[in-house]
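Trainee: got a predicted structure here, sequence first:
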Amino acid sequence: MTRQLPAQASIVQFGTSRFLLGHAAAFVSASLAAGHSDQRILVVQTSSREEGKRKARALATQRHYPLHLRGRRDGRDIDEQWTIDSVADAVIADEDWDTLERHFVAHATHIVSNTADAGYVVGDDSSLAPVPASFPGKLTKLLKARHDSGAAGLTLLPCELVTDNGQRLKALVTDLARRDYPDDTAFIAWLETKCLWANTLVDRIVSAALEPVGALAEPYALWAIEDQPGLILPCQHPDVIQVDDLTPYAMRKLHLLNLSHTYLVHRWRQTGRENQLMFVREAIADPALYNDLKRVIDEEVIPSLATRLERESLERYRDEVFERFANPYLDHRLADIAENHAMKCQRRIQPVIDLAEPAGIATPGLSDAMRARDDRP
């Protein structure tokens, strides 16, 4: 027998990551408290990871958790603890699919996801499986059930750090739908015309989890969402913005902040500091690592990005990034950033090299990082 989930949990959040707990769910909580919205979140654990299942069970029991913000923003020291109460319930997809599907069909209006760098990998998965293995497979199966019920389309707000993430997710789902339901042209048309697939860009360092559930994060935050006709957001917050063009925000985030993280990991490993330095704040305080990173950013990255973006905005963002990296309160582990390192190099570093080459800009540091990317897992 399936259990009844709260009807007001119309934002279905795929993922229990500390990032989502400290970012999207925090914005929804603040919007609720300010009386700007009344939608709450259903958290869905989609993978087989025991840590995620444990957090989902904790959220289903207590439905609120602490968010600790520490650092500097706009020249002001911030040390605040908030109670996030936007989560109405949580469910583990593999264990209670029928409950999830029934709620998704009847009550969902918005979908939020953060399924990490490998979350868009489909492989040989099928939405025809009783419980598909991949996130796109699960989403396709749920959307098919919703369409077949005659319900309205949804707004999808993916938060994965993937260029054009909304359109990429749309392509994955529609491709699966064409393969698994080749004769259901109405379903394909519904996906393409009745659902809104928004490209989004997220920016906040959520450096640690709190037990049993919660997060420690920096005060800085951004959720930029590319506007399109009919787009209605599930919450209102000063750090949630609708923009005409996401490109400048995405390029700065991916190729300054995220590239800096990945390049620091490259040099951290290359210089044998893995047993000496644990956190980003320690790496940025190391003169050799800091000076090398700043040289690469100033001489290779910013000149390359300036072929597409305004240089002054790049330099302002660089200064913000370095201030955020130096936050003494955040234990942002270099080992965490090092996960999926080769994939991150390809996404974060290679496009800058591609911009530099036709402009005649030398990129010795970035090229060295690309050559070394496959040396370690």
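Mentor: Structure received. Treat the numbers as computed from the prediction; the structure is a model and nothing was measured.
Trainee: hey, let's count contacts and neighbours off CA atoms from now on
Mentor: Noted.
Trainee: show residues contacting the strand or helix carrying L32.
Mentor: Applying DSSP states H and E as the criterion places L32 in helix 24-33. Contacts with helix 24-33, where a contact means CA atoms under 8 Å, 6 or more residues apart in numbering, come from 37-41, 67, 84-87, 223, 234-237, 239-240.
Trainee: please apply the same query to stretch 357-372.
Mentor: Contacts of stretch 357-372 (CA under 8 Å, 6+ apart): 263, 266, 296, 300, 303-304, 307, 345-346, 349-350, 353, 356.
Trainee: okay, buried residues for stretch 300-315 please.
Mentor: E300, V301, I302, P303, S304, L305, A306, L309, L314, E315 (16 or more other CA atoms under 10 Å).
Trainee: which residues does the fifth one contact?
Mentor: Think S304. So S304 contacts V352, I353, L355, A356, A359, I361 (CA under 8 Å, 6+ apart).
Trainee: structure B:
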Amino acid sequence: MTEQTPTRLAPEALRHLPATIQRPAYDRDRTRIGVVHLGVGAFHRAHQAVYIDDALALDPDWAICGVSLNSRDVRDALRPQKGLYTLALLGQTPQLRVIGALREVLAARDERERVLGRLSDVDVRLVTLTITEKGYCLSAGELDFEHPDIAHDLANPRAPVSAVGYLVEGLRRRKLQRLPPFTALSCDNLPDNGGKLRRAVVAFAQRLDHDLACWIAENGAFPRSMVDSITPATDDALRSRVAAELGCVDAWPVQREAYAQWVVEDAFCNGRPPLERVGVTLSNDIAGYDRAKLRLLNAPHSALAYLGSLMDIGTVAQAMATPVLARFVERLMREAIAPNVVAPRGFDAARYVDAILERFRNPAIQHRLSQIAWDGSQKIPVRLLGTIADALAAGRPIDLLCLPVAGWLQFVRRQARDGVALTDPMNEALSQVGRRATGDAAQDVEAFLGLHGVFAPLATDVRFASALRDAYAALGDGSPEAVATALASAG
């Protein structure tokens, strides 16, 4: 007896799904592609595409053409499914939802002209991007004309390979057709993402055609944005669970925590989806939201990473299940960080802290502290030292804020003692200081403060140095027991 091939997720399978599975709340056949998304990876499909899926129930003109700039994998997985895929929301009660917003999936390396055709289609009015920071081909925040992809595209502008090259060629074709430009919306987590994208696109166009560059600068739009949602990688366990619950195979489901945030600058040039009706925050202070996230979310993450690692704890959820650490982190957020955050208008810091704490406690998200601990030399200055500097300027106490910084120093010392390399661009310098550390707070802290790439200009502030020495001494030998005692006694 031959084994039957499992049914594949496809439009005709939707009506046979169990009633517990949420499915598109609109007629997909009546939708039109109005969005091109560059970088159709897991985060986009778990985040922006879900908002657009909700928006399509209100306006059918904003379905998505997803473009993979380098890989064929997503196209090959989802094209047989007509773009359908499953989102697993990870919470106390996990939920599955089939997303229908992705009407077309293209692989740019094979289908360049189809991609450019979409970018110059009159129905397409919005191009969104999740290509990671390296995809913008920047150097010191500006377009790197020496980057191989940019050099290629300048020499072959009608056959681009970079995101910037595709945007400029698409806009050039629209100008020739007397079509208005599309809005280009960066959804990558880099500061001033829209500003960086605008400058890169205009600079590239300027090298090719001065009039085109002026037309883009005068008529185009590049809103800033902020996105947030933890999106673990798809694994075989997810695929098996989805297949069992759907009763059919999904080649590439995605998963994320239930929480999601998308803040967008309301600066579009050619219409937009009804984003404000599907949970998107429209604001002209994206920098304020970025700052709040950096300080109220990312800084406590780092605190959990270093203090929790010293306590031999594995994940964020396990750290939050450790009462002494959970209490300290909540105090850190409410008493030491929130008062030093200049929040955007309408931003409720207390509710934001509540939401973050709930996210941290979510046992369905296995966010490893060891991974969050990477690149401390890059993260500590922007996540914690800026808040400390603001607190000092305002005359506020910094003792709670210094404990996670001291935790990082103790973490570096422990890794160096154990001969474990740090995942950090300053590994060599940090490890040298860590190996020389003896546990004497005055000597060790003075040596670490000598790393001016991390601590300047706070390194010369006697108030900071004193508080950091006290915090370092309180952590003792950095053992789980010493750290727990220091946290219990904090403040």
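Mentor: Alright, I've got the coordinates. Fair warning: this is a prediction, and the values are worked out from it, not measured in the lab.
Trainee: drop the TM-score for these two in here.
Mentor: Once superposed, the chains reach a TM-score of 0.80 (TM-score structural alignment, normalised by the length of the first structure), with 354 aligned residues with a CA RMSD of 3.3 Å.
Trainee: picking that back up, mean deviation, the helix or strand following the helix holding L32 of the first structure versus the second structure?
Mentor: Beyond helix 24-33 of the first structure in the direction of the C-terminus, DSSP H and E gives the next helix or strand as strand 41-45. Strand 41-45 of the first structure: mean distance to aligned residues in the second structure after superposition is 1.2 Å, counting by mean CA distance after the TM-score superposition for the first structure.
Trainee: same question for the very next helix or strand once past strand 41-45 of the first structure: list its buried residues.
Mentor: Sequence-wise, the next helix or strand downstream of strand 41-45 of the first structure (DSSP H and E) is helix 50-62. Buried residues in helix 50-62 of the first structure, counted by 16+ other CA under 10 Å: G52, K53, R54, K55, A56, R57, A58, L59, A60.
Trainee: ok, of these, which one's closest to A335 of the first structure?
Mentor: G52 (19.2 Å; CA to CA).
Trainee: how far away is that closest one from D89 of the first structure?
Mentor: Separation of G52 of the first structure from D89 of the first structure (CA to CA, to the nearest Å): 14 Å.
Trainee: overlap between the contacts of S304 of the first structure and the second structure?
Mentor: Cross-checking the contacts of S304 of the first structure against the second structure gives V352, L355, A356 as conserved contacts, using both residues aligned by TM-score structural alignment, their matches' CA atoms under 8 Å.
Trainee: which ones among the residues you listed lie within helices?
Mentor: Among those, DSSP state H puts V352, L355, A356 in helices.
Trainee: mind telling me what A90 of the first structure corresponds to in the second structure?
Mentor: Per TM-score structural alignment, the equivalent position to A90 of the first structure in the second structure is V105.
Trainee: please read the previous query as pertaining to W197 of the first structure.
Mentor: With TM-score structural alignment as the criterion, W197 of the first structure matches F222.
Trainee: re the thing from before, TSV for the kept ones among the contacts of S304 of the first structure, including distance to H110 of the first structure and neighbour count?
Mentor: Below are these laid out as TSV (distance: CA to CA, whole Å; neighbours: other CA atoms under 10 Å):
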residue	distance to H110 of the first structure	neighbour count
V352	34	24
L355	36	18
A356	39	21
